Each structure stands twice: as structure tokens, then as C-alpha cells.
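Student: return atomic coordinates for the entry below.
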Amino acid sequence: MALTNLITPAVPLPSMEISQIRRHNLRRIIDEEFNGNLAEFSRFIGKDPSYISRYFSNKNQMRNIGSTTARTIEQRLKKPHGWLDQAHGAVREDSDTTYHTLPKDAQNLAAAWQALPKAYREVLKEVIDTLLKTTRKR
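Tutor: Got it, this is the predicted structure:
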């Protein structure tokens, strides 16, 4: 099973605004389906990259993804109607919505970490701490 399949299924997060959910889902699509390449995603849906980047700019200049744009993106990506409006996986309310991504390796590790039982996580923490201490001594 691929590590990305281990991510928690969609859960409703009523306290999140629809704009945050859409932004998170769009960021996820760009990361997972376009390897984080905003320009490639923009070309695919027929929009200028500067237009799409405004959805992820600093909070004072950030644009919301409107319903018409959300439905267009869903259609182009063959996602079900309303897919962008639903939380898919773990989304923190306080997450930073500025566009930046972790490398794919780190995303896969995070997904695998979430799927592990707590006891396994504790063992891995000890292994990582030991490795870090060893590395610092060099």
C-alpha cells in the first residue's frame, strides 16, 4: 500500500472556513498531482500562474477561491462536484495557508508516521534522538 493511502479519510471540520478548506485542498492537489509545480498546474487548468499564486500569497493579499473557480478546477481534474469544499485528511485550523510545501519524501514520512501505532512512534522517536545525538558529536 502506498504511504499516501494511509492518510486519514475526509472528516468534516465545521469550524474551518470554506476558503481555508479550498485553499488547503488546492495546495494538496498541486503537491500530490503536480509535484508542487504551480506553473504546471496553472497551465493544466488554463490559468496564468500569477492568478493561481494569489490564492497562496501573504494573508493581506490572499484571494479566496470562488465557487465558479472551484467547480472549474474540479471539472478539469475530474474530481466530484464539491470535492474542493470538503476537508480531506487531517487539516489543522491554525495551519499556515501561505504556499510552501515539504519535499515529497517528508510528506510520505508524515503520512506513514500518522498511520503508526503510538508505541511504534515512541520507539522511532528514541531511534531518531539517538541518531541526532550521534550526528552532533561528529
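
Student: from here on, just use CA atoms for contacts and neighbour counts.
Tutor: Noted.

Student: biggest helix in this structure by residues?
Tutor: Taking DSSP state H as the criterion, the chain has its longest helix at helix 118-137.

Student: which element is residue 68 on?
Tutor: Per DSSP states H and E: residue 68 is located in helix 67-76.

Student: return the list of helices and strands in contact with that helix.
Tutor: helix 38-45 (3 or more Cα pairs under 8 Å, 6 or more residues apart in numbering; DSSP states H and E).

Student: one more, please, to line up against the first structure:
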Amino acid sequence: MVTTKEVVEVRVIPFKKKTVTDDSLAKGERVVRTAGVNGTRRLVYRVTFVNGVQTGKKLVRQEVAKAPRSQVTAVGTKVEEQAGGGCDPNYSECVPIASDVDCSGGSGDGPEYVAGPIDVIGSDIYRLDADHDGVACE
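Tutor: Below is the predicted model:
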């Protein structure tokens, strides 16, 4: 005896994370601006049974029941002026001397961020010039 029935499965759609820079926050300070929320997807399958034993499963349709909401985290870039300068001499603009520096709006995790374009005039120690053309954060 062959029977079929529709089965609904619900799966989680993980939220994405985005980092933005904020020059009103102290450098390195992190604030979640928008909390991330997972979404859900409904999957409808047609399941076939022969003598009560499942023999097939085919996806009939799927839909996003609830869209995920990305988490947005702001990272501060406000730098207090320092008497000694505090800028790396390998770059034409002030790139702070830090354990790591990334381009604003990129996927890096700081703790320091800079906006370009910035000419690399020495060694690109923070690897800000992704295409090695002498201009960083473009």
C-alpha cells in the first residue's frame, strides 16, 4: 500500500553580523546598535510511504516565514590627540599605532579603524593595501 503526506519542517536562518565605525564613540568602544534576530524558513516535503515505511521525500515548496535581522555593532574611532603624535610613519595619513588597524566599513575586527584612501609610503604593516597598488583602504 502506497501513501503520501505533506510534512512541514521549520529551519533557523541565522542572522548576519555587520560592524560599522562611529567617530562619536571612543576608539575601541563597541556598542550593539541593532540586536540580531534569527529568522525561520518553512520547508514543505511530500513524503511517500510503502507499507508504512518511508521510501521517498521530495521538497515541494519553501518560504521564509520570518526574515532574519542583521546585528549591527558600532566600533568607536574617536582618537584623542596625543602629544607624541601616535601615527605610524608608513602611511601618508594618520594611521594609529596599535596591535591591529583595519579599514572602516570592512570585515576586520580592529581594534583601530581608518578611512581611506591612504598612500602607503613605507611597509604596509597593517595590510591595508589589499591590491598592493600603494593605496590603502580604497
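
Student: so after superposing, what's the score?
Tutor: Once superposed, chain against chain, the TM-score is 0.20 (TM-score structural alignment, normalised by the length of structure 1); 49 aligned residues with a Cα RMSD of 5.0 Å.

Student: how much does the helix holding residue 68 of structure 1 deviate in direction from helix 38-45?
Tutor: For helix 67-76 of structure 1 against helix 38-45, the angle by axes from the mean of the first three to the mean of the last three Cα atoms, to 10 degrees is 80 degrees.

Student: list the buried ones in helix 67-76 of structure 1?
Tutor: By neighbour count with 16 or more other Cα atoms under 10 Å, helix 67-76 of structure 1 contains the buried residues 70-71, 73-74.

Student: how close does the closest residue to residue 101 of structure 2 other than its chain neighbours sit to residue 77 of structure 2?
Tutor: The shortest distance from residue 101 of structure 2 to any non-neighbouring residue, by Cα to Cα, 6 or more residues apart in numbering, is to residue 112 (4.6 Å). Distance from residue 112 of structure 2 to residue 77 of structure 2, counting by Cα to Cα, to the nearest Å: 7 Å.

Student: same thing with residue 40 of structure 2?
Tutor: Distance of residue 40 of structure 2 to residue 77 of structure 2, computed by Cα to Cα: 35 Å.

Student: who's more crowded, those two?
Tutor: Set residue 40 of structure 2 next to residue 77 and count neighbours by other Cα atoms under 10 Å: residue 77 wins out with 23 against 16.

Student: what residues are up against the more buried one?
Tutor: Counting by Cα atoms under 8 Å, 6 or more residues apart in numbering, residue 77 of structure 2 makes contact with 21-28, 112-114.

Student: tell me which of those residues fall in strands.
Tutor: Using DSSP state E, the members of the contacts of residue 77 of structure 2 that fall within strands are 21-26, 112-114.

Student: and the residues you listed, which of them are buried?
Tutor: Neighbour counting with 16+ other Cα under 10 Å marks 21-22, 25, 112-114 as buried within those.
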